[in-house]
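*Asks:* What shape does this take:
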Amino acid sequence: MSQQHDVILIIDDEPENRLLLKEQVFAASNYRVVEAKDGADGLLKLRQSNPDLIVMDLELSDLTGRDMLVAIKSQGYRGPLIVIASSGDARAVIDAFRLGATDYMTYPIREAEALSVAERGLGEVRLRRQRDSLMSRLQTANQELEARLNELTTLYDIGQSVTALHDLERLFERVLEGAVSVTGADHAMLLLRDDEAGQLILRAGKNMRLVMLDRLGEAVADPLADLVMTSREPLTVAGEGLRRFTNAKDLYAVAYAPLTVQTMAIGALAVGNHQKQSAFNDNHGRLLKALADYAAIGIVNARLFSMLDQRARSMEAAYRELQARDAERGRQLQSVLVRLQQPLSGIETELMRLIQGGEGKVPQAISRTLVEIGQQIKQLNQMISGLMQRQG
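*Replies:* Below is the predicted model:
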């Protein structure tokens, strides 16, 4: 940083006094001396040069010292003001202090004394200048810090909402809103790679130009998107640098960031200014990249959720179909069991009649055989009844 010169205004109607101060006292390179030949010229130079220090003769040809001091203060000057008085003229010096003078010298001018008095006044100016500079830098740093904090807070909120969304269209809308918000862009768009076709598809946009609105859902050629997807790094371009890209000739500035999953780029998030005459900086590129990373996570999550949802629906449909088949088999089995039970019950009844001599006395050996058969039929009937109850 170049050193700032201290501007010193010398108001004296004696050329030799001005020459002495300029050439001998303030000859160093860190001073810039402005000369005024009388009071009127001094007031004019005061307005023009905005001096850090004024050295003024109290006995000017056109204005009295009192009038000159009053006029200087009326111009709004609040810096150090050194008056030069005749030796022994203490009253004039005291009056000058009352009217705003901060130090004094006497004739004849002594170089060492003049430099010491001037440096004493300029020391306060330099301290004030340093303090103002530090305050300005601190204020700028605070503003930048606050802006970065707001950006990070906004980015975090957007990231939280994006990664939680399972509907792709709502996710795209939120990502594009966030891109416009954190970069201040005129428009934003999201491009995703179609792996089967090997093309970039314009999936969504916000505040896009009419020429691009007509391309929504279609394959587009975008060399800048291809570039960032290959490099997997954000890119900002503005002005003449865009003229060689046919899809961005009418834009003033663009910023692109890749959507990456692990080491593979699945698309690109882009913003542009077609109305504002302002470029995007590296910080915009970093913010856009962070948002693109959130978007990539959200898209993968949404696709996984969709796949799992479809799989769950498919499994639920298969289960319902299986239930329907089981129910149909149950009804068929019930019908078979009913048809079996009726003749078996009839056979069991007939055996009991025969055993009890309904057709005459039965030999003992045959009777025992009939009883065993009856018991087996009874057990079979009980098994059929149990199956029918479980099916019911």
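*Asks:* contacts, neighbours, all on C-alpha from now
*Replies:* Will do.
*Asks:* Which parts of the stretch 251-392 of the chain are strands?
*Replies:* 253-261, 264-273 (DSSP state E, counting those that start in this stretch).
*Asks:* and the shortest one, how far out from the chain's middle?
*Replies:* What separates the centre of strand 253-261 from the centre of its chain is 13 Å, taken as CA atoms, centre = their mean, to the nearest Å.
*Asks:* Counting by contacts, list what it packs against.
*Replies:* The contact analysis (3 or more CA pairs under 8 Å, 6 or more residues apart in numbering; DSSP states H and E) places strand 253-261 against helix 223-231, strand 235-238, strand 264-273, helix 282-355.
*Asks:* Next: the longest one.
*Replies:* Counting contacts by 3+ CA pairs under 8 Å, 6+ apart, strand 264-273 is packed against helix 168-183, strand 187-194, helix 223-231, strand 253-261, helix 282-355.
*Asks:* now that strand and helix 223-231, what's the angle there?
*Replies:* Counting by axes from the mean of the first three to the mean of the last three CA atoms, to 10 degrees, strand 264-273 lies at 140 degrees to helix 223-231.
*Asks:* Val162: neighbour count?
*Replies:* Using other CA atoms under 10 Å, Val162 has 28 neighbouring residues.
*Asks:* Enumerate every residue touching it.
*Replies:* Leu171, Arg174, Val175, Tyr294, Ala295, Gly298 (CA atoms under 8 Å, 6 or more residues apart in numbering).
*Asks:* ok, and the most crowded of the residues you listed?
*Replies:* Neighbour-wise, the contacts of Val162 (other CA under 10 Å) top out at Val175, 29 neighbours.
*Asks:* Contact partners for Cys344?
*Replies:* Careful, residue 344 is Leu; it's not Cys. Residues near Leu344 by CA under 8 Å, 6+ apart: Ile377, Asn381.
*Asks:* I misspoke; the intended subject was Val220.
*Replies:* Gln199, Leu200, Ile201, Leu202.
*Asks:* Which members of those occur in strands, if any?
*Replies:* Secondary structure from DSSP state E places Gln199, Leu200, Ile201, Leu202 of these in strands.
*Asks:* Let me know which of the helices and strands packed on strand 253-261 is the nearest to Val117.
*Replies:* Proximity to Val117 (CA to CA) singles out helix 282-355 among the helices and strands packed on strand 253-261, at 49.0 Å.
*Asks:* how big is the angle separating the closest one from strand 187-194?
*Replies:* Orientation note: helix 282-355 sits at an angle of 50 degrees relative to strand 187-194 (the same axes, to 10 degrees).
*Asks:* one more to line up against the first:
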Amino acid sequence: MDKKNIKKVVLAYSGGLDTSIIIPWLKENYNNCEVIAVAADVGQGSGELDGLEEKAQKTGASKLYIADLKKQFVEDYIWETVKADAVYENKYLLGTSFARPLIAKRLVEIAQAEGADAICHGCTGKGNDQVRFELGIKAFAPNMPIIAPWREWDIKSRDEEIDYAEAHNIPLKITRETNYSKDKNLWHLSHEGLDLEDPANEPQYNKPGFLELGVSPEQAPDKATYVTIHFEKGVAVSLDGQKLCAVDLLSQLNKLGGDNGIGLADIVENRLVGMKSRGVYETPGGTILYHAHNKLEEICLDKDTYHYKQGIGDKFAELVYDGKWFTPLREALSAFVDSTQETVTGDVKLKLYKGNIIDAGVTSPYSLYDEDIATFSEDEVYDQSDANGFINLFGLPLKVHALKKMKLGK
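*Replies:* Okay, the predicted model is just below:
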């Protein structure tokens, strides 16, 4: 990349530590180029976005776009992933992962509209997000130059970033003592760094200010909360009989889950770039949704589809985690998933209590559960003597194998 040709740069901007210092750094190192900041509103809350325009311009940006992506985020990314039951390494609900491709797409749209020469992001060279952003950019602007300061500058740590900010009079919301690396959106909040870098350290869930989306199970009420979620074709559409838009529904589930200490996960995950990383995640509403959706599938999907879909969910999660949202395989898997969701309609009642999600009933007009067949009482629809022939044929290979061993004296 010839720096002399970079006159205008679109920057993925959050106003956090990394992107706050990137604006002056770009101007210092790319010939005083114009910097257009883009903040994606994916539900991180007004507190994260308030004052961003003034801050961006004071640090050297020519303008700030705030892109409201909440509705698209939930409907086109979160719902698709929930329908797939996609969970990375059995614990991570992909909160950061599926937000990045959406943001990358919007960055490209703004960069093309502005006639920008490059797109810049603040992801570190150790993390997954650099891959997710850049694969998303390549999907829509394959020839667009990408600037990743963490792979260029001499700064080696977050402490050194704070030194740079202080030297350039850049205001920060954090201190060296509260300098967790966080990512927040409508789905989750992640915490990394500081004491969490040692997996031997217990997360300080009860420490004031650590949790932001809810409380610890110990601090949750002593009384259970019930909620009934209605799904249509695998998508949650109402809570306790009240139909809600996607954003409001997830927001209400976050409140219910957070109040009851739901959705805390302490994970040592395998990053795409080859290292293990420890993070603590708050995903209150998402944890409830995954549980409820899977519960409904238990009665609506046949055995073969249900079991095969579990493997699809694992692969879907891996693709999303690795930044491969805009790939033919992910799209093909989504098409398969959608075909399985045609009958995933019904109501799931759950009891939330001190970090636990307890099943309290499930119904569906498409339920494959037949009480007349499954009952322990007397029935006239299932002839138990039919099991004799079934077991004889099902166990025939095992019987032949055992007879052979006997014949050979083994």
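*Asks:* How close are the two chains, by TM-score?
*Replies:* With the length set by TM-score structural alignment, normalised by the length of the first structure, the two chains reach a TM-score of 0.19; 125 aligned residues with a CA RMSD of 6.6 Å.
*Asks:* Out of the helices and strands packed on strand 253-261 of the first structure, which one sits most buried?
*Replies:* strand 264-273 (a mean of 24; mean count of other CA atoms under 10 Å).
*Asks:* Please, which helix or strand holds the nearest residue to Leu253 of the second structure once chain neighbours are set aside?
*Replies:* Nearest residue to Leu253 of the second structure, sequence neighbours excluded (CA to CA, 6 or more residues apart in numbering): Gly285, at 4.4 Å. Element membership for Gly285 of the second structure, per DSSP states H and E: helix 284-300.
*Asks:* buried set for the following helix or strand past that helix?
*Replies:* Per DSSP H and E, helix 284-300 of the second structure leads on to helix 303-321 as the next helix or strand towards the C-terminus. Across helix 303-321 of the second structure, burial judged by 16 or more other CA atoms under 10 Å covers Tyr306, Lys309, Ile312, Gly313, Asp314, Lys315, Phe316, Ala317, Glu318, Leu319, Val320, Tyr321.
*Asks:* Helix 303-321 of the second structure - contacts with which helices or strands?
*Replies:* Using 3+ CA pairs under 8 Å, 6+ apart, helix 303-321 of the second structure is in contact with helix 328-340.
*Asks:* buried ones in the helix it packs on?
*Replies:* Arg330, Leu333, Ser334, Val337, Asp338, Thr340.
*Asks:* Return the distance of the nearest residue to Gly205 of the first structure once chain neighbours are set aside relative to Arg170 of the first structure.
*Replies:* Nearest non-adjacent residue to Gly205 of the first structure, counting by CA to CA, 6+ apart: Met189, 4.1 Å away. According to CA to CA, to the nearest Å, Met189 of the first structure and Arg170 of the first structure sit 14 Å apart.
*Asks:* just Leu213 of the first structure next, same as before
*Replies:* Distance from Leu213 of the first structure to Arg170 of the first structure, by CA to CA: 18 Å.
*Asks:* more crowded one of these two?
*Replies:* Leu213 (14 against 11).
*Asks:* contacting residues for the more buried one?
*Replies:* By CA under 8 Å, 6+ apart, the contact list for Leu213 of the first structure reads Gly205.
*Asks:* Determine which of the helices and strands packed on strand 253-261 of the first structure approaches Arg32 of the first structure most closely.
*Replies:* Nearest to Arg32 of the first structure, of all these, is helix 282-355, at 39.7 Å by CA to CA.
*Asks:* picking that back up, mind giving me a markdown table with the strands of the stretch 251-392 of the first structure and columns for distance to Val228 of the first structure?
*Replies:* Formatted as a markdown table, these follow (distance: least, CA to CA, whole Å):
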| stretch | distance to Val228 of the first structure |
| --- | --- |
| strand 253-261 | 6 |
| strand 264-273 | 7 |
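*Asks:* Select, out of these, the one closest to Gln382 of the first structure.
*Replies:* strand 253-261 (65.2 Å).
*Asks:* Which secondary structure state does Val38 of the second structure sit in?
*Replies:* At Val38 of the second structure, secondary structure determined by DSSP: H, G, I helix; E, B strand; the rest coil is strand.
*Asks:* Could you pick out the buried ones from the contacts of Val220 of the first structure?
*Replies:* Counted by 16+ other CA under 10 Å, these give Leu200, Ile201, Leu202 as buried.
*Asks:* Name the nearest of those residues relative to Leu43 of the first structure.
*Replies:* Nearest to Leu43 of the first structure among those, with distances taken as CA to CA, is Leu202, at 67.1 Å.
*Asks:* I'd like to know how far that closest one sits from Ala85 of the first structure.
*Replies:* Relative to Ala85 of the first structure, and taking CA to CA, Leu202 of the first structure is found at 82 Å.
*Asks:* ok so, going back, doesn't Asp248 make contact with the residue nearest to Leu253 of the second structure?
*Replies:* No. Between Gly285 of the second structure and Asp248 there is no contact under CA atoms under 8 Å: 11.2 Å.
*Asks:* Check the spacing between Val125 of the first structure and Tyr294 of the first structure real quick.
*Replies:* For Val125 of the first structure, the distance to Tyr294 of the first structure - CA to CA - is 52 Å.
*Asks:* Check the ones in strands among the contacts of Val220 of the first structure and tell me the two furthest apart.
*Replies:* Greatest spatial distance among those (CA to CA): Gln199 and Leu202, at 9.8 Å.
*Asks:* Identify the contacts common to these two.
*Replies:* Ala219, Val220.
*Asks:* from what I can see Gln117 of the first structure touches Glu111, true?
*Replies:* That one is not Gln; residue 117 of the first structure is Val. No. Contact criterion CA under 8 Å: Val117 of the first structure and Glu111 do not qualify, at 10.0 Å.
*Asks:* At which residues are the helices of the stretch 1-150 of the first structure located?
*Replies:* 15-20, 39-49, 65-74, 90-98, 111-164 (DSSP state H, counting those that start in this stretch).
*Asks:* could those helices be laid out in CSV, adding distance to Ala317 of the first structure?
*Replies:* Converted to CSV, the helices of the stretch 1-150 of the first structure look like this (distance: least, CA to CA, whole Å):
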stretch, distance to Ala317 of the first structure
helix 15-20, 103
helix 39-49, 88
helix 65-74, 92
helix 90-98, 99
helix 111-164, 27
